[in-house]
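J.: Using only what follows, build the 3D model:
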Amino acid sequence: MTANRIHRAVVYAALTVLSLLFSLPFLFMIGTSFKSYDDIVASPLNPIPLRPTLSNFTLLFEKIPFWTQFFNGVFIAVSVSILAMVCNALVAYGFSRYEFKGKQALFTVVIATILIPSQMTLVPSFIMFKQWGWLDTFMPLILPGAVSAMNIFLCRQVMTAIPKELYESARVDGSSEWGTFLRIAVPLSMSGIGIVGLLNFMNAWNDYLSPLIFLVSEHKMTLSVGISTMNNPYKEDYATPITGAFLMAVPVLVLLSVVGRKYFISGVAAGAVKG
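T.: Below is the predicted model:
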């Protein structure tokens, strides 16, 4: 018993040290957000602001249309998250529920698309969206995230673990296929569907390349691009971009704290279920 306690104490101590090490950059970012330029230059490695100030936040709001870009990012991330949960769950339900000719071959082709880097489709996507008149709109940022092979795989793995007897019981009770999907498949697969929503929200929220390429107007830009525009080659400014990065990290931290604990661990573990 004593040996077990010592082992657990060592493990917890090691995890605590690792957690602190991974938290240092974030703590440094928070502290720098409340530092003046002189304090940053004088003690750049000190994460504690000796003379806290809110001037960085004021300057940030003056340099870029912060709240417009913030809510643009929220709208895009939420839209991508909802669309991804709905579309991927429907596709995964078809692969887990039905048996049809060529099912395994089709699923293999879907999974094989994971090997294609997104950069390879960037130029064709730009040409296609330009012909459709979608440039400088949110459509190129939302619709491509509707379906992805990894999200389909994760949802399918969870739905495959649902006993087929539950589906059969629902059909015997007179439930339609849509009713079976909504009342059986979705509630019992929320661990996988929830993690798909979380991951897609974070990917869309942190995306820099797509808004930079497909958006032109400043009032349509997302915060990830807006923060990068504050870099001035003729004047050093460390505090304002770091302050913007700190504010940009807040929604993700809130989301993970509120709903992430419910879905994140169980959703990631669901991917290990044998299909």
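J.: From now on I want contacts and neighbour counts done on CA atoms only, so please keep to that.
T.: Fine.
J.: Go ahead and confirm residue 30 touches residue 245.
T.: No - taking contacts as C-alpha atoms under 8 Å, residue 30 lies outside contact range of residue 245: 9.3 Å.
J.: Helices of the stretch 1-150 of the chain, residue ranges please.
T.: 2-33, 37-42, 55-63, 66-97, 103-112, 122-132, 139-142, 149-160 (DSSP state H, counting those that start in this stretch).
J.: who does the last one touch, helix- and strand-wise?
T.: If you count contacts as 3 or more C-alpha pairs under 8 Å, 6 or more residues apart in numbering; DSSP states H and E, helix 149-160 packs onto helix 66-97, helix 103-112, helix 190-206, helix 261-270.
J.: and with 6 Å instead?
T.: helix 66-97 (3 or more C-alpha pairs under 6 Å, 6 or more residues apart in numbering; DSSP states H and E).
J.: Tell me how far the helix it packs on lies from the chain's centre.
T.: Using C-alpha atoms, centre = their mean, to the nearest Å, the mean C-alpha position of helix 66-97 is found 10 Å from that of the whole chain.
J.: Likewise for stretch 9-24?
T.: 25 Å.
J.: returning to what we had before: which of the helices of the stretch 1-150 of the chain sits closest to residue 211?
T.: helix 139-142 (7.0 Å; C-alpha to C-alpha).
J.: neighbouring contacts of the closest one?
T.: Contact with helix 139-142 is made by residue 80, as judged by C-alpha atoms under 6 Å, 6 or more residues apart in numbering.
J.: One more, so I can put them side by side:
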Amino acid sequence: MTAMPDAASPASPVAPGKTPATAVRARRDRHLIRKAATYIVMTVAALLVLVPFAWMISSSLKRNNEVFTVPIQWIPDEFRWSNFVEIWDRIPMVTYLRNSAFLAITITFLQVLTGSFAAYGFSKVRFPGRDALFVAYIATIAVPWQAYMVPQYIMMQEAGLTNTFWSIILLQAFGAFGVFLMRQYYMSIPDELVEAARIDGLSEYSIYLRIMLPLSKPALASLALLTFVNTWNDYMGPFIYLTSNELWTVQLGLRSFIGQYSADYAMIMTGAVISVLPIVVIFLLGQRYFIRGIATTGLKG
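T.: Sure, this is the predicted structure:
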């Protein structure tokens, strides 16, 4: 027979001089300390990231001779809100913002559409050479843009699309990264769900529209946000293909403004704040879906 443990012996080893309740409290205190330390580190890191943005906002509300004062004066003596009115008279900011918004919205819509549709084929439709084709397509991400920049421009020039929005839209409407992101998310959706829909008589297009898209809102939001930010901040693409001032984006407009008023630092910061605000608003509205989409993408390879 197995000897029964002594009833007087403790259930778990406890350090000499400590009761089980004391040990539990010690573990809880250590957990709280680690959690507090983590929050402190993350808060400090977030503040460091926000310092340049705070300086930009502060500088946009100052006079030119107050921007580079040492030490930095974070709160101006006089808030010059007139800077945000005057800049609209200096440059056609409305035109620049409208052009950037048009390109960003159009390219975002097309990339989400083409990326999600191609990802459905690579993840849920079986055909010979599917995986090899996917690997070859994703490998194009490793090719630097400078390697095919000149051939792209020659193609657009021969097609007569330079100095038009079509050159930017056609070149950026498809992206290997979007296909990769959406495929990884689709791989986390059970194949049995798609097979059941096929048995019920749904076509591949219906499965994509009625099942895959509603289930992939977080990934779609992530791809949309990343594409919108990348297109809005793009400088080289519009710089190469758009020569008319009425077609310039906000990035080209601000660069031209800096060239003309290189010493007007406060106004430059004002334009930078205006150009960043749409990105901030878009991120705040979609951050919940963005975080969820990034966190769940790639759970299944």
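J.: can you put the helices of the stretch 1-150 of the first structure in a markdown table and add mean neighbour count?
T.: Formatted as a markdown table, those follow (neighbours: other C-alpha atoms under 10 Å):
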| stretch | mean neighbour count |
| --- | --- |
| helix 2-33 | 13 |
| helix 37-42 | 14 |
| helix 55-63 | 15 |
| helix 66-97 | 20 |
| helix 103-112 | 13 |
| helix 122-132 | 13 |
| helix 139-142 | 19 |
| helix 149-160 | 24 |
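J.: Turn these into CSV, columns for distance to residue 227 of the first structure.
T.: As requested, the helices of the stretch 1-150 of the first structure are exported to CSV (distance: least, C-alpha to C-alpha, whole Å):
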stretch, distance to residue 227 of the first structure
helix 2-33, 14
helix 37-42, 18
helix 55-63, 9
helix 66-97, 9
helix 103-112, 35
helix 122-132, 23
helix 139-142, 18
helix 149-160, 29
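J.: In contact with the residue nearest the centre of the second structure, which residues?
T.: With distances taken as C-alpha atoms, centre = their mean, the residue of the second structure nearest its centroid is residue 226 (3.2 Å). When contacts are counted by C-alpha under 6 Å, 6+ apart, residue 226 of the second structure is found next to no other residue.
J.: one more time with 10 Å, if that's ok
T.: 108, 178, 220, 232, 283, 290 (C-alpha atoms under 10 Å, 6 or more residues apart in numbering).
J.: Residue 120 of the first structure versus the alignment partner in the first structure of it, what's the distance?
T.: Using TM-score structural alignment, the equivalent of residue 226 of the second structure in the first structure is residue 199. Distance, residue 199 of the first structure to residue 120 of the first structure, using C-alpha to C-alpha, to the nearest Å: 22 Å.
J.: same deal with residue 204 of the first structure?
T.: From residue 204 of the first structure to residue 120 of the first structure the distance is 19 Å (C-alpha to C-alpha).
J.: who's more crowded, these two?
T.: Using other C-alpha atoms under 10 Å, the more surrounded residue of residue 204 of the first structure and residue 120 is residue 204, with 24 against 9.
J.: and the more buried one, what is it in contact with?
T.: 73-81, 141-142, 145, 210-211, 222.
J.: What's residue 6 of the first structure aligned with over in the second structure?
T.: Under TM-score structural alignment, residue 6 of the first structure pairs with residue 33 in the second structure.
J.: so who does that match touch?
T.: Residue 33 of the second structure sits next to 27, 39 when contact means C-alpha under 10 Å, 6+ apart.
J.: next one: residue 270 of the second structure
T.: 56-62, 81, 83-87.
J.: ok, 7 Å please
T.: Neighbour list for residue 270 of the second structure: 60, 83-84 [criterion: C-alpha atoms under 7 Å, 6 or more residues apart in numbering].
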